[in-house]
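1. output the structure for:
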Amino acid sequence: MASPSSYLIKTYRWSVYVLTLCILSACGTDHPIPFSPDSCSLDGAWEFRESTDSIWQPAAVPGDVITDLMNAGLRDSPYQQTNERLSAPLETKEWIYQTEFDLPNPLDASFELIFEGIDTYSTILLNDEILGETDNAHRAYRFPATNLRVGINTLQVRLHSAVVEGQQKLDASPWLIPVSNEDRPQGKQTSSVSRKAYYQFGWDWGPRLVSAGIWKSVSLVKTRSSAPQNMRLDLFELDEENATYHVRLDATDSLEWQLDGPSGSPVQYEMTPVHDSLWQLTIAAPQLWWPRDMGDQPLYTLRCSNTGGSQSLRFGIRFIEWIRERDDLGRSFACHVNGHKVFARGANIVPADFFPVRARERIEETLQQAIAGNMNMLRVWGGAVYGEDSFYDRCDELGLLVWQDFMFACCMVPGDSGYAASVEAEARHNVQRLRHHPSLAIWCGNNESEKAWKTWGWPNLYGLSSQDSVAVQRAYDSVFGALLPQIVAEESDQFYWASSPMKDPLHQKDHGISGDEHAWRVWFDTLDFDYYSDHGGRFASEYGLQSLPNRHTLEAVGIHAFDDEALQFRQRSKMEWLKPGLDGWGMMRIYAKRYAADPGVETGNADALDRWIYLTQLTQAEGLREALERHRFSRGKTSGS
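-> Okay, here's the model as predicted:
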């Protein structure tokens, strides 16, 4: 069900949308900006237009089509009233983004264009020549800039509709691909085939705004094939006297090393070559990294350089393992750091603004909220986006562990080779990018996809024949049972868990409980709060109840009364399987009547909106309190909540 770019802590409160000098002269800027001989940032002022329009509008890169339209005064905020409906026609349109830069002198080296993130389908042109195409918002792309010229160069990105492109892919599929949260007819649920944030196609906690954009940085960088790159550190041995790492690196020239300790000054170490791409690093008197409230978070920086360039990594010395041992209850599932068990206290998180380009401004706010809530772990939920580098950097510094989903949620996957290749590139990019962070505790393949396939009746719901069901299962296994664990093993020394929730594969023939659990039978099955003591699994990785937000939040988007259309329009949670017509309003009322009072009954002088706000928030708070206390006092049954 649930869950930095930047992220908003998600407790299932009712969400309201809520050696040549390069000189760049970007469209819309008055003064050329000088850059170093090695790289030029192309971020900043661009221009854009709909493909059928002739009028260019100012745009920002990194950015998003909808935010650019708002900034240009061409669209009101989709958060206001029922404006989300007005954004629907945008999802089938194509957009053109463009900038120009001036190279005053001939180049004496080759360069490449790096796009850190494009959402999602695009064609890239430099000086009217196609450099390449993109089909995945979750990865970076690099294109050789072979046709640069002296003088004005024009870079253009043609963004294709994710809905139109996705429909073509879905129509070509030999079977329907089940997905649960996109509220579209079967055969039109295109989120299942596109590598784009699932929540942007709509979820039970948020709007449907299928936008597009160049949502991360763009740069023109000198190609340096001999520079150190792809540095990787694997902890080999750790004791009180030494920490020993295996260091892997791609480089062709002789190397110089430097290790700075937590104070920023060089520390004692030994670097012993094993072969051309492998070294052994030994650090004397290591200072260990700990989760918050268990110790400090000292961080080291390893630098490597040669004539071609340099690379550095900041890391913390720690040993993480997930203990899965037989016990009286079944099989444990607990995170241990440096030999000590961690009781994980945390939340699932999604972007703090629907548009990740704006959400990154709230990274620090989000993490400080987690600290104020006495948390030590955050789960980056698989229906959103991988976090910004700065998110993980701050988690390292603050001692916040990260449960990292790959970006899949409540869905099955296509079985074609093109999709698999795109997923492989995405996974390698992100595992390589994040593997050095001491805060990263686990890689998880997906959110609820395995549970959905096994228990939500998808084969019958989607009319899949026995043969098609086998093919869908095979496609799922090829990604989550083979491809992703293989990449995690090849690119890191980290732990991989195929799906959340999931019973432990080691436990298939054992009695008792194992793995992690999404404790949603409170809420979706109307069970009492004592269920939090009785549910399966050894780690509660999701649970919660819905409530309304504060009046201030509602009024900020134009909602002033309970019967306002804008408020009723935002209710997306439906439980038709329990009772026809039952939705989030009915479910909030069931729990409020059970644990507080009926918000539908007029009492005192409070108006209906204030009554609903107070009673649903009170019920939610009581439910979360009971869940947290029951998990914490479970006598070893539950190791995370």
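2. when you work out contacts or count neighbours from here on, use the C-alpha atoms and nothing else.
-> Noted.
3. for Ile177, give its distance to Ala409.
-> In this view, Ile177 and Ala409 are 13 Å apart by Cα to Cα, to the nearest Å.
4. between the two, which is the more surrounded one?
-> Taking neighbours as other Cα atoms under 10 Å, Ile177 and Ala409 compare with Ala409 leading, 30 against 25.
5. what's the spacing between that one and Val357?
-> On the measure of Cα to Cα, Ala409 and Val357 end up 21 Å apart.
6. go on, Asp468?
-> From Asp468 to Val357 the distance is 39 Å (Cα to Cα).
7. return the set of buried residues in the longest helix seen in the chain.
-> Longest helix in the chain, counting residues (DSSP state H): helix 608-632. Across helix 608-632, burial judged by 16 or more other Cα atoms under 10 Å covers 608-624, 626-628, 630-632.
8. do the same with stretch 441-460
-> For stretch 441-460, the neighbour count (16+ other Cα under 10 Å) marks 441-453, 458-459 as buried.
9. and Asp468 and Val357? which has more neighbours close in?
-> Neighbours were counted for Asp468 and for Val357 using other Cα under 10 Å; Val357 has more, 20 against 15.
10. this one as well, want them side by side:
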Amino acid sequence: MKTYLLLCSVWSAVNAINIKLSSSESVVWTFVNSNRSISGKADVPGGIYSDLQANYIIGNILAEDNDVLTRWVAHELWTYTAQFNVSKEVILNSSVVHLVFEGVDTAAFISVNDDTPIGSVNNMFVRYVFDIKDKLKEGLNELKVSFLSPISAAKVRSDKHFAAPECVPSVYNGECHVNQIRKMQASFSWDWGPAFPSVGIWRPVYIEAYNSAIIRSVTTHITKKKEEWVLNIKTYFETSMKKTQITGILSATLELEGKTTVKKWIPVYETSQTDGTFVVELEFKISEIQVRTWWPNGYGEQPLYELVVHFASDTYLNESSHKSLMVGFRTVELIEKDAAEILGNTTAGKGLTFYFTVNGHPLFMKGSNWIPSNILPELGERQTDVVDNLLKSARDAHMSMLRVWGGGVYESDYFYEKCDQLGILIWQDFLFACAMYPTDPEFINTVQEEIEQNVLRLQYHPSIAVWAGNNENEAALVGNWYDTTPEFEKYKNQYIKLYVETIKPIVQDLDPGRRYLVSSPSNGRESERENYVAHNPYDPHYGDTHYYNYLADNWNMMTYPKTRFASEYGFQSLPSLVTMKTATNNSEDFSLDSHYSVHRQHSPNGYSFIELQMNSRMKLQKDDPKYFEKFIFYSQISQAMAIKTETELYRQDQANWYTMGALYWQLNDVWQAPSWSSIEYTGRWKMLHYYAKDFFAPVLVSPRLDASGEMEVYLINDRFVPILEAKITIQFYNWSSPAPILTKQYPASCGPLTAALQPNIDGTLMGYKKEEIFVKFSLLATGIRSPVNYVFPVPLKRVTTLRKPNIEILVSNFVMRRHHQNLEYTVQIRVDTVVAFLWLETEVEGRFEENGLIVTEPQMIVKFLCKDHVSPRILEKSITTQYYLH
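-> Prediction:
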């Protein structure tokens, strides 16, 4: 099915009365527990953990083991109360007076001006609207939100509607039955994060007062017909007046190139449905020369155009409602067709392809997986600087796609708008992860509302490339992860009822142009053919895969299986000591067997797996006085090299298996702990993220050792034009000297948007002793930049010629300002021998452009970027170095 999408960001307004009930001078919120022993001033939008910290009732929740020590918070019953004033005109002069909650976390009763509830909420991902016209009074009013304990609410539902698993593994230090409630699944803990089962009003709350109807949502559907874009706009109206005639004028104004605009209007003469809603459509036809095409990061620009949809009431002449969307034009298609058409009658040619075309071009999707930017969802909404840093870091590492993982939240409008601007496509999971789920009527009803609202909210964004029903639940069911085999048919039926019979029709109705995948990983069309639960959801001939292997040698490309699209794969590392020190200042914590370190490692046998990977390639003595510090550093080397190796294989396999995506697990962190992330909780890049900037480069020379120990060299080209008349330079180095012992050049070429094995390169090691040498690869081509790359013939622990280097760091006095944003410092590095994995670190806030360097020259330059000026001498003295040496 072709996917033709209009890309947009949105804001809305209504010139009827809108009373914001967020915390302010005129609206004071307070919180209190059930026995009134704990109370304080609340910040709305917000949450109970944030409020308790702000009132100094609890300390830093991410310090030491406060995630467990503050767990009592989640067992309490909390009530939030606001007092606010309403004028008589609001009540008397408005036909509709609605109380609107954009997000309540999670189970609560709502009351206005007395203790009799006007309604309840049970889903943090749903917008709730209550008719309160008859509840308000002139002057002072009171709103109460009385929360249930999410832990208790989950247990009550589980007793009635149990679905496996009962609890997370004990090493998570988490809570049970999170699959029973529509709450951020990771808030009860995960293998990369702590449990903070918060409650609160995490998104805005306000009163809407009007007489006619308001625009609640706008969806856009676009098709390309020859030289013309056809834009269909659906406007979703809302009012509490049921079966009531609404009249007025709906108009749409679209900005085009050169600041010209086109406008269209239609009369509205609609009768609202029994739920008070109705939909109005209008259509534009736009010549392709009037707009420029939107492209993902690395493939072109991201032009956006303003679309304003406006409704003016005929009956109430001073009342109107409108939304403004920044739109862009592109097409996306997920291609699942006979693989033999591309790969011929071979083993690789069996099954179906699985790749995205954008604007008609097949693009290899490079990226990562996104978890919530904060374990407290309200802070994820507020901390736009954190979102900015993470998304810009993804862009700077040449990423074109992020997968918003199914155990988090539907992210803020700000998040998707930034993705629109940066050209980052989004694989959007619906929020079901690593569990079976109940399908009782109450659960199904709230899920229906959740899916409908969030598809309507997000549909127009360029960031949305594909919807997926869940994370790993098909694989979990087939693989008996939670001992479901004795009741397999029951769980299979529930699986189909939830993801196929409930979610799929809603998505296809509201967003027919986008592909809905029932699960990730899955075999795509093949899973559907097998009644949505495939015999082997990891079949490499279909769909996407998740792959983790902590036992094999992960610096060896021969380790990894084939796949059409790698949507998850990863390895753990520890965060830097600088980041750890934001969680503890106790020096006794900095050892692997300390209570702190054990508490932070949520992955079963996690440290053992890290150590196994390190020891397979490197040597670290247990009695080394800096063992813990080196363990951290070596874990980051190991992670970076493993993900580099696996990712480059997937990029090479464009040529061999038509692998067309690599999204490693995971981009970001929610606390200071061992995890699979490439960016630490503090925003610091791990070595992996520096390496991602290279292994995702648009043009890359990518070598590997085959099963016989000889080198194969691929040239990878993500550009729309071929690489012709290029040369690949191969240099052999002895580890003891920063000068090549042999240099050879070979002609190289590669077609557009593909990878090509270079056929005429001598892949032998020229008779050199493997324990003494390594090989460096670089590309020489006019107007093309490509990172250097390396082959290490033997594990580093077997290298016999490594020498301890003398390293001198000098910072130039000349400071530049780059792109009117960052200050750029020139850091000169001088060495007297080859340095393996040279790591530069400073507590000055900023980032080196390159790191984890294989230093092969006596002198080299690295840039340091930061926002605030620092003395070059202070920066120079602050820089410390680490490197591999055994």
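11. TM-score for the pair, please.
-> The TM-score (TM-score structural alignment, normalised by the length of the first structure) is 0.86; 586 aligned residues with a Cα RMSD of 2.6 Å.
12. sorry, back to before: among the buried residues of stretch 441-460 of the first structure, which are in strands?
-> Taking DSSP state E as the definition of strands, these contribute Ala441, Ile442, Trp443, Cys444.
13. residue in the second structure matching the second one?
-> If I follow you right, that is Ile442 of the first structure. Under the alignment by TM-score structural alignment, Ile442 of the first structure pairs with Val466 in the second structure.
14. wait, that match touches Asp511, no?
-> No: judged on Cα atoms under 8 Å, Val466 of the second structure makes no contact with Asp511 at a distance of 10.3 Å.
15. which position in the second structure pairs with Arg345 of the first structure?
-> Under TM-score structural alignment, Arg345 of the first structure pairs with Lys366 in the second structure.
16. what's the answer for Gln156 of the first structure, then?
-> For Gln156 of the first structure, the residue aligned by TM-score structural alignment is Lys144.
17. which other helices and strands contact the strand or helix carrying that match?
-> Element membership of Lys144 of the second structure [criterion: DSSP states H and E] is strand 139-147. The criterion is 3 or more Cα pairs under 8 Å, 6 or more residues apart in numbering; DSSP states H and E, and the helices and strands that strand 139-147 of the second structure contacts are strand 78-86, strand 108-112.
18. how about the strands in the stretch 201-350 of the second structure?
-> For the stretch 201-350 of the second structure, strands defined by DSSP state E, counting those that start in this stretch occupy the ranges 205-210, 214-225, 228-238, 245-255, 261-271, 277-287, 305-313, 320-335.
19. now do the buried residues in the fifth one.
-> If I follow you right, that is strand 261-271 of the second structure. Val268, Glu270, Thr271.
20. just want the angle from that strand to strand 277-287.
-> 160 degrees (axes from the mean of the first three to the mean of the last three Cα atoms, to 10 degrees).
21. tell me which residues are up against strand 261-271 of the second structure.
-> 243-256, 278, 280, 282, 284 (Cα atoms under 8 Å, 6 or more residues apart in numbering).
22. ok, the third one next?
-> Contact partners of strand 228-238 of the second structure, identified using Cα under 8 Å, 6+ apart, comprise 6, 213-224, 276-288.
23. kindly give a single ChimeraX line that selects the buried subset of the residues you listed.
-> Buried subset of the contacts of strand 228-238 of the second structure, written as a ChimeraX selection, criterion 16+ other Cα under 10 Å:
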select :6,213,214,215,216,217,218,219,220,221,222,223,224,276,277,278,279,280,283,284,286,288
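24. I figured Ser422 of the first structure hits Asn136, correct?
-> Yes: here Ser422 of the first structure reaches Asn136: they are 6.8 Å apart, a contact under Cα under 8 Å.
25. the residue nearest the centre of the second structure and Leu663 of the second structure, how far apart?
-> In the second structure, the centroid-proximal residue (Cα atoms, centre = their mean) is Trp370; its distance is 2.0 Å. Counting by Cα to Cα, the separation of Trp370 of the second structure from Leu663 of the second structure is 10 Å.
26. so Ser422 and Asn136 of the first structure - more neighbours on which side?
-> Taking neighbours as other Cα under 10 Å, Ser422 of the first structure and Asn136 compare with Asn136 leading, 23 against 17.
27. nearest spatial neighbour of the more buried one, skipping sequence neighbours?
-> Distances taken as Cα to Cα, 6 or more residues apart in numbering put Arg195 closest to Asn136 of the first structure, at 4.8 Å, once the chain neighbours are dropped.
28. now Glu175 of the second structure
-> Nearest to Glu175 of the second structure is Phe188, by Cα to Cα, 6+ apart, at 5.2 Å.
29. the first structure: which residue goes with the one you found?
-> Under TM-score structural alignment, Phe188 of the second structure pairs with Phe201 in the first structure.
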